[in-house]
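J.: Got a sequence here, can you build the structure:
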Amino acid sequence: MECKKEKNLERCTCTYSSCAKQGICCECIAYHLKSRQLPGCVFPADAEATYDRSFEHFARLVTSGKV
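T.: Predicted structure coming up:
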């Protein structure tokens, strides 16, 4: 499968600019799931900026209607 890194970068909302996985979604997702986290792109901008990418944080956002 061909990676579409450049196209992925057009819609990547991750603000962790030094991340080597930006635009390489399969690596990003695998990395975060190992730590019981979700990638920054599934969070609203204000929540992503906290760098709390935990499942629990995402669940709180869903429960409060922010996602």
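
J.: only C-alpha atoms for contact and neighbour calcs from this point on.
T.: Fine.

J.: Contact partners for the spatially most distant residue from the centre of the chain?
T.: The C-alpha centroid of the chain is most remote from M1, which lies 21.3 Å away (C-alpha atoms, centre = their mean). Neighbour list for M1: empty [criterion: C-alpha atoms under 8 Å, 6 or more residues apart in numbering].

J.: compare with the first, here's sequence two:
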Amino acid sequence: MECRKERNLKMCTCTYPYCEKKGLCCECVAYHRERGEIPGCFFPPEVEKTYDRSIEAFIKAYKR
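T.: Next up is the predicted model:
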């Protein structure tokens, strides 16, 4: 399967400036999954900017 990095970059909401996986969604998901985390693009912008990719942070962000 061919990666569409340039297309993905246009939609990527990750603000981490040193991310080597930006635009490489399958690598990003695998990276965070291995660490028990969730990729930044699943978080609301104000929470994504904290760089806390924990499952707990995700639940807290969407718990209302």
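
J.: what does stretch 36-53 of structure 1 contact?
T.: 12-15, 28-29, 32, 54-55, 58, 66-67.

J.: switch the cut-off to 6 Å
T.: When contacts are defined by C-alpha atoms under 6 Å, 6 or more residues apart in numbering, stretch 36-53 of structure 1 is touched by residues 13-14, 32, 54-55.

J.: chain center to stretch 29-39 of structure 1, what's the gap?
T.: 8 Å (C-alpha atoms, centre = their mean, to the nearest Å).

J.: Distance check, the residue farthest from the centre of structure 1 against Q22 of structure 1.
T.: Relative to Q22 of structure 1, M1 of structure 1 is positioned 18 Å away (C-alpha to C-alpha, to the nearest Å).

J.: Could you do K7 of structure 1 as well?
T.: When K7 of structure 1 is compared with Q22 of structure 1 (using C-alpha to C-alpha), they lie 11 Å apart.

J.: Looking at the two, which one has more neighbours?
T.: A count of neighbours by other C-alpha atoms under 10 Å puts Q22 above the other of K7 of structure 1 and Q22, at 19 against 10.
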